[in-house]
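# The following comprises the amino acid sequence and a computationally predicted model.
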Amino acid sequence: MITSFFCITGLLVTRWIYSGHLPLSNFYESLIFLSWILSIIHMVPYLKKQNYLSPITAPSTFFTQGFATSGLLTNMHQSGILVPALQSQWLMMHVSMMVLGYAALLCGSLLSVALIVITFRKVSRNYYKVQLIQQLDHWGFRIIGIGFLFLTIGILSGAVWANEAWGSYWNWDPKETWALLTWTIFAIYFHIRVNKNGEGLNSAIIASIGFFLIWICYFGVNLLGIGLHSYGSFTLTSN
């Protein structure tokens, strides 16, 4: 993972120097950035002697990077001139905050999925099961909190950027709509989680729903390639 981190870092820096702008202008570049963030998250728990995220972040990093370098995104591998809408100082702020939010929320949501699985799994050592569930709930809540903060900043900065580029703060574009739905589901998660009765399974179910919403917002909308954000999308068609 350390080797992967330095390799991805080198790729991002090289692409940044070559293109002259932060490599976050399309789906391919954002996937590389996402895998870079996941590799960082993977290494942080070791510094704190926690390893709950390791089984999640390691495969997520390799899967994300593997998909980015697959044949589906070859038309995005070469850097190009930014379209007028992306030639803004808000590119770095908005996209980086959104991808950071996605990375943290995905990790936290997967911890919640693990909590649900363990809750319904028969374990001979019940005390160990309870301790593990509490730790998963604790770390999931903290990581989702960080991701929710990044997501909020990303949406707000995106609204300012949209007003600058399109003359309106909100256009109900598919990407914007799904981002709002994702923000709403995690806001519901926190509303449930702050109550004692919401700790554990109840809030974990909401977070697991949020996991699928993130992928629809991040992957599904790009797959369809519709709306005002279609310049960074891809389609599953042959060249």
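Received the coordinates, thanks.
# can we go C-alpha only for contacts and neighbour counts from here?
Noted.
# Return the list of helices and strands in contact with the helix or strand hosting residue 135.
Per DSSP states H and E, residue 135 falls inside helix 126-166. Contacting helix 126-166 under the criterion 3 or more Cα pairs under 8 Å, 6 or more residues apart in numbering; DSSP states H and E are the following elements: helix 90-119, helix 174-193.
# how far off helix 90-119 does it point, in degrees?
Our comparison of helix 126-166 with helix 90-119, counting by axes from the mean of the first three to the mean of the last three Cα atoms, to 10 degrees, yields an angle of 160 degrees.
# from the middle of its chain, how far away would helix 126-166 be?
9 Å (Cα atoms, centre = their mean, to the nearest Å).
# got another, please set it beside the one above:
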Amino acid sequence: MIFATLEHILTHISFSIISIVITIHFMTLLVHEIVGLRNSSERGMIATFLSITGLLVIRWIYSGHSPLSNLYESLIFLSWSFSIIHMIPKIRNNKNYLSVITAPSAIFTQGFATSGLSTEMHQSAILVPALQSQWLMMHVSMMLLSYAALLCGSLLSVALLVVTFRKNIDMFFKSKNLVIKSFIVGEVEYLNDKRSVFKNTSFISFRNYYKYQLTQRLDYWSYRVISLGFTFLTIGILSGAVWANEAWGSYWNWDPKETWAFITWIIFAIYSHTRTNKSLQDTHSALAASIGFLIIWICYFGINLLGIGLHSYGSFTLTSN
């Protein structure tokens, strides 16, 4: 009873803190960046990380096994993984470009986990024989850490595509307007416009430089985070294959979860390959990562909704039955 109460309190504390962090992020978007607010949001994410850590530890103690056995526990662990990824830039004292993604992702996953859709999973249960293995912690934790990293990196790639697309649209309309002015308005008026363009050259060049810096930062962090997630995914799939051989007598069974995990690995392997070719970097690699974002959700959440295959532990179908 005491453990359940502590878990309930820590859940509400972490959710409240992350909600405040989201509010601070919106405030910094509406007004000029304030150092005090930014530092408060960073402390808030650290407090959220500690609260979720305490929640997982308490659940581990009173359940007697690692808290990774059903959808509710995996969502809480995924939220914890987002808070870890949030702190990666702090290790090298870099500006945290991940905070805009990690904080909303953490509150989304934790909010869904604590919602009424999965209340029956909140109670810890005895593990089924297939899950009573030392590989549970290794395999599931690696997979969830990979999902968190790949989702963050993919969202950064989506942002890169949006910025690049808007820049191309602006360049297209600017060039179109100049052509129309040169042929319709006449040479004199065009020259006057040209002089005004030269006057605003410094502002335009500054804005273009800012966009260039932004795209470079988005590309840099998306590649770093996706590379980390791809490493975790590879370890998770390999450890899962060893576990499958122990539990089911075969390293690979082409189960729906295994199949989509393999598809996810292939998509991000393609992404990694595009990074080795300079002509395919930026837009092409970002497009591959954006496709991977959808594939991850199918692999992680879609299969659980269907409740089919050997990996249907903790799905909605099994819980309702």
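Arrived safely, thanks for sending. It should be emphasised that the depicted structure is a prediction, and the values quoted were computed from it without experimental measurement.
# Mind checking the TM-score on these two?
For this chain pair, the superposition-based TM-score is 0.96 by TM-score structural alignment, normalised by the length of the first structure; 239 aligned residues with a Cα RMSD of 1.6 Å.
# and the helices and strands packed on helix 126-166 of the first structure, which is most packed in?
Mean neighbour count, computed with mean count of other Cα atoms under 10 Å, is highest for helix 90-119 among these, reaching a mean of 23.
# re the thing from before, out of the helices and strands packed on helix 126-166 of the first structure, which is closest to residue 201 of the first structure?
Closest of those to residue 201 of the first structure is helix 90-119, at 6.3 Å (criterion: Cα to Cα).
# about what we covered before: generate TSV for the helices and strands packed on helix 126-166 of the first structure, with distance to residue 80 of the first structure as supplementary columns.
Below are those laid out as TSV (distance: least, Cα to Cα, whole Å):
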stretch	distance to residue 80 of the first structure
helix 90-119	15
helix 174-193	23
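# closest to residue 207 of the first structure out of those helices?
Nearest of those (Cα to Cα): helix 90-119, 5.2 Å.
# With the second structure overlaid, how far apart is that closest one on average?
Taken over the aligned residues, the distance from helix 90-119 of the first structure to the second structure averages 0.5 Å (mean Cα distance after the TM-score superposition for the first structure).
# Where in the second structure does that helix fall?
Using TM-score structural alignment, helix 90-119 of the first structure lines up with residues 135-164 of the second structure.
# what's the distance between that stretch and the middle of its chain?
5 Å.
# What of stretch 287-307 of the second structure?
Centre to centre, stretch against its chain (Cα atoms, centre = their mean), the figure for stretch 287-307 of the second structure is 12 Å.
# in the second structure, what residues pair with stretch 149-160 of the first structure?
Taking TM-score structural alignment, stretch 149-160 of the first structure hits residues 231-242 over in the second structure.
# Over to stretch 204-224 of the first structure?
Against the second structure, stretch 204-224 of the first structure falls on residues 286-306 (TM-score structural alignment).
# So which residues lie in contact with that stretch, not counting its own?
71, 147, 150-151, 153-155, 157-158, 160-161, 256-257, 260-261, 263-264, 267-268, 270-271, 312, 314-317 (Cα atoms under 8 Å, 6 or more residues apart in numbering).
# change it to 7 Å
147, 151, 154, 157-158, 161, 257, 260-261, 264, 267-268, 271, 312, 315-316 (Cα atoms under 7 Å, 6 or more residues apart in numbering).
# out of those, who's nearest residue 103 of the second structure?
Taking Cα to Cα as the measure, residue 103 of the second structure lies nearest residue 151 of the contacts of stretch 286-306 of the second structure, at 12.6 Å.
# List the contacts of that closest one.
Residue 151 of the second structure sits in contact with residue 293, where contact means Cα under 7 Å, 6+ apart.
# once the two are aligned, what's the mean deviation for the match of stretch 149-160 of the first structure against the first structure?
Stretch 231-242 of the second structure sits 0.4 Å off on average (mean Cα distance after the TM-score superposition for the first structure).
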